[in-house]
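A.B. asks: Whatever this is, show me its structure:
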Amino acid sequence: MANPKPVVPTRIPCEQCPLRQRPGFRDFTREELAFVSSFKIGELLADPGMSIMVEGESNPQLYTVLSGWGFRYKILEDGRRQILNYVLPGDLVGLQGNIMVEMQHSVEALTKMTLCMFERDRLPTLFQNHPSLAYDITWLAAREESMLDEHILSIGRRTARERAAYLLAFLDARAKATGAAPADKPAPLPLTQQHVADTLGLSLVHTNKTLRKLVDQGLVRWLDRGCEVRNREGLYQVAEWRPPAEGRRPFI
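C.D. replies: Take a look at the predicted model:
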């Protein structure tokens, strides 16, 4: 059962949205801003561990992450969890539930989060009257597909050490690109080793041993709750991966 969702009226108007000031995001035109401002109906506040969306449920809202980290996941009947991807500022949450009638995965807050809430019923108006915003939603969906392709490649073909290096490099790059972490200095990635294990499809013991190898190489440093990347280039080399060049990305 989903936790009660603390919804509050809009506290941060779209005109004052901090994401608009970040260099990684494209800004709205005047017409787009007016529509998005009317589209937004409130904000959802989430504490760590709170369910934002639950697999099998329908949800009348869409969300854009304004601040904080979350993750998408699925659970088998015996309780085993697979983390599919992580959501950061600017990411759209709940589009699948709008297209598929009900959610095919769950979303949980990893840290304290604030999410902008939009009415699902007005989504057709966006597609009909604002083709540039419709393109942005298509871009976000395509980017999510691209990330999942890379994750499947990682689980299917990379070694455990390469998987771990890829995941930490990927999250570090996303945090920098979205402004969730400062670009000029190391910042902790707010996940536990259990989160890493559930993302990589490894046991916790295997994950601990694998991460220890990256720590011993000086590539990362493990903290009480999170991981700090110490050698970004070293992680890229181990993972045989580099962040794609994207330019300024859209958000709703």
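
A.B. asks: Please count neighbours and contacts with C-alpha atoms only from this point.
C.D. replies: OK.

A.B. asks: Is residue 241 in a helix, a strand, or coil?
C.D. replies: Local secondary structure at residue 241 is given as coil here, using DSSP: H, G, I helix; E, B strand; the rest coil.

A.B. asks: Please apply the same query to residue 64.
C.D. replies: Under three-state DSSP, residue 64 falls in the strand class.

A.B. asks: With residue 102 instead?
C.D. replies: Under the three-state scheme (three-state DSSP), the conformation of residue 102 reads as coil.

A.B. asks: quick one: contacts for the nearest residue to it once chain neighbours are set aside?
C.D. replies: On the basis of Cα to Cα, 6 or more residues apart in numbering, the spatially nearest residue to residue 102 that is not a chain neighbour turns out to be residue 58, at 4.3 Å. Each residue near residue 58 by Cα atoms under 8 Å, 6 or more residues apart in numbering is listed here: 97, 98, 101, 102, 103.

A.B. asks: Redo the residues you listed as TSV? Include distance to residue 3 and neighbour count.
C.D. replies: Converted to TSV, the contacts of residue 58 look like this (distance: Cα to Cα, whole Å; neighbours: other Cα atoms under 10 Å):
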residue	distance to residue 3	neighbour count
97	18	23
98	20	17
101	21	14
102	17	18
103	16	20
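
A.B. asks: and residue 17, how many neighbours does it have?
C.D. replies: Here the number of neighbours of residue 17 (other Cα atoms under 10 Å) works out to 11.

A.B. asks: distance of it from residue 11?
C.D. replies: According to Cα to Cα, to the nearest Å, residue 17 stands 10 Å off from residue 11.

A.B. asks: ditto for residue 45
C.D. replies: On the measure of Cα to Cα, residue 45 and residue 11 end up 11 Å apart.

A.B. asks: More neighbours: which of those two?
C.D. replies: Each of residue 45 and residue 11 has its neighbours counted (other Cα under 10 Å); residue 45 has more, 18 against 10.

A.B. asks: can you give me the helices for the stretch 1-150 of the chain?
C.D. replies: In order along the chain, the stretch 1-150 of the chain carries the following helices (DSSP state H, counting those that start in this stretch): 30-39, 95-99, 123-129, 131-157.

A.B. asks: Can you check which of the ones you listed gets nearest to residue 88?
C.D. replies: When the helices of the stretch 1-150 of the chain are ranked by distance to residue 88, counting by Cα to Cα, first place goes to helix 131-157 at 12.0 Å.

A.B. asks: Also this sequence, please, to line up against the first:
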Amino acid sequence: MDQGAAVSLQPKWRTPCQLCPLRALPAFRDFSPKELEFVAQFKSGELTVERGATILVEGMHSAHLFTVLSGWTFRYKLLTDGRRQIMNYGLPGDLIGLQGSLMGEMDHSVEALTPVTLCVFERAKLDRLFERHASLAYDLTWIAAHEERILDEHLLSLGRRTALERTAYLVSFLHQRAHASGLNGGRRTIPITQQHVADTLGLSLVHTNKTLRKLADRKLLRWQERGCEILDADALQALAGWEGLQRGPRPFI
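C.D. replies: Sure, this is the predicted structure:
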């Protein structure tokens, strides 16, 4: 699959909603029987995406929206000269493509950071969710508001934290997200490169490398070929001056 091209949509069924592995995680609220029945009808299949493939492209109109079932994604915008700004990361339970469903077209792109499995939903059926299930409609509103809250914290980090603090925040944020989403399986490795860190924090690659070395010298993390191993999660969060993720079960579709 060409890394620069959007994935071709050929969804297949693999995981019935009743057996969804995310339902067993304490980070997510469970569905009522009626909600579960509706979501199972709403879902049209699953899509497996290779690492590096573009899932959604800025400016495109998509007939589908997706929930990440497994793996990591990230969403980004490009300047005309090719410079990239990573806006946020998508992990299991996260909804992607909602903006394109409601606003007509995407104003950002989404790429697979690792091999990814996506639950596929048809945009045409979204009206039924709002008409028939107020609780699920509220969940969509909660998801959108939660994303805004995360972006507020990211903006604060970019605007006011030092390079060392914002790097500690990003690594701590991704580590906690991975743990809540059941991705790390006891491991403490985040599958990002230094280029991803630089493109998220608005730093040069050289500045990013120096900053990561400082964190490594403090024995807070260890950089590996394709990822970052967390050595002291509590110290990273304290250095960032961040309160951590909101606790309690969150909704997903």
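
A.B. asks: What does the superposition give as a TM-score?
C.D. replies: Comparison of the two superposed chains (TM-score structural alignment, normalised by the length of the first structure) gives a TM-score of 0.97, and 250 aligned residues with a Cα RMSD of 1.1 Å.

A.B. asks: Counterpart of the residue nearest to residue 102 of the first structure over in the second structure?
C.D. replies: Taking TM-score structural alignment as the criterion, the aligned counterpart of residue 58 of the first structure in the second structure is residue 61.

A.B. asks: now residue 103 of the first structure
C.D. replies: Residue pairing (TM-score structural alignment): residue 103 of the first structure is matched to residue 106 of the second structure.

A.B. asks: Show me where the stretch 151-253 of the second structure has its helices.
C.D. replies: Secondary structure of the stretch 151-253 of the second structure, counting by DSSP H, counting those that start in this stretch: helices at 163-180, 194-201, 205-217, 233-240.

A.B. asks: can you put these in CSV and add distance to residue 80 of the second structure?
C.D. replies: Compiled in CSV, the helices of the stretch 151-253 of the second structure are given as follows (distance: least, Cα to Cα, whole Å):
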stretch, distance to residue 80 of the second structure
helix 163-180, 26
helix 194-201, 15
helix 205-217, 20
helix 233-240, 32
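
A.B. asks: what's the span of stretch 95-115 of the second structure from first residue to last?
C.D. replies: Using Cα to Cα, one end of stretch 95-115 of the second structure lies 17 Å from the other.

A.B. asks: make that stretch 184-204 of the second structure, sorry
C.D. replies: End-to-end distance for stretch 184-204 of the second structure: 28 Å, by Cα to Cα.

A.B. asks: before we move on, the earlier item: any chance of the contacts of residue 58 of the first structure in JSON lines, plus distance to residue 115 of the first structure?
C.D. replies: JSON lines is the format used below for these (distance: Cα to Cα, whole Å):
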{"residue": "97", "distance to residue 115 of the first structure": "16"}
{"residue": "98", "distance to residue 115 of the first structure": "17"}
{"residue": "101", "distance to residue 115 of the first structure": "21"}
{"residue": "102", "distance to residue 115 of the first structure": "20"}
{"residue": "103", "distance to residue 115 of the first structure": "18"}
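
A.B. asks: Check which residues of stretch 103-116 of the first structure are buried.
C.D. replies: For stretch 103-116 of the first structure, the buried set under the neighbour-count rule, 16 or more other Cα atoms under 10 Å, comprises 103-111, 113-116.

A.B. asks: So which of the residues you listed sit within strands?
C.D. replies: Filtering these for membership in strands, criterion DSSP state E, returns 106, 107, 108, 109, 113, 114, 115, 116.

A.B. asks: from these, which is closest to residue 26 of the first structure?
C.D. replies: For those, the closest approach to residue 26 of the first structure (Cα to Cα) belongs to residue 116, at 17.4 Å.

A.B. asks: what's the neighbour count on the residue in the first structure that residue 92 of the second structure lines up against?
C.D. replies: For residue 92 of the second structure, the aligned residue in the first structure is residue 89 (criterion: TM-score structural alignment). Burial of residue 89 of the first structure, expressed as a neighbour count using other Cα under 10 Å, amounts to 23.

A.B. asks: so what's residue 89 of the first structure up against?
C.D. replies: Contacts for residue 89 of the first structure were tallied using Cα under 8 Å, 6+ apart; they are 19, 64, 65, 66, 67, 68, 69, 178, 179, 180.

A.B. asks: State the number of residues packed around the second one.
C.D. replies: Which is residue 64 of the first structure. By other Cα under 10 Å, 23 other residues sit near residue 64 of the first structure.

A.B. asks: any idea how far it is from residue 135 of the first structure?
C.D. replies: Taking Cα to Cα as the measure, residue 64 of the first structure and residue 135 of the first structure are separated by 16 Å.

A.B. asks: dump the residue contacts of the residue most central in space within the first structure.
C.D. replies: To find the centre residue of the first structure, average its C-alpha atoms and take the closest one (Cα atoms, centre = their mean): that gives residue 87, at 1.2 Å. When contacts are counted by Cα under 8 Å, 6+ apart, residue 87 of the first structure touches 65, 69, 70, 71, 72, 93.

A.B. asks: And stretch 7-22 of the first structure, what's buried?
C.D. replies: Applying a neighbour-count criterion of 16+ other Cα under 10 Å, the buried positions in stretch 7-22 of the first structure are 7, 14, 19, 20.

A.B. asks: Counterpart of the second one over in the second structure?
C.D. replies: If you follow residue 14 of the first structure across to the second structure using TM-score structural alignment, you land on residue 17.

A.B. asks: now residue 172 of the first structure
C.D. replies: Counting by TM-score structural alignment, residue 172 of the first structure lines up with residue 175 in the second structure.

A.B. asks: Return the residues in contact with its match.
C.D. replies: Neighbour list for residue 175 of the second structure: 188, 189, 190, 230, 233 [criterion: Cα under 8 Å, 6+ apart].

A.B. asks: Check the gap between it and residue 187 of the second structure for me.
C.D. replies: Applying Cα to Cα to residue 175 of the second structure and residue 187 of the second structure gives a distance of 10 Å.

A.B. asks: tell me which of the contacts of residue 175 of the second structure are still there in the first structure?
C.D. replies: Contacts retained in the first structure from these (both residues aligned by TM-score structural alignment, their matches' Cα atoms under 8 Å), given in the numbering of the listed structure: 190, 230.
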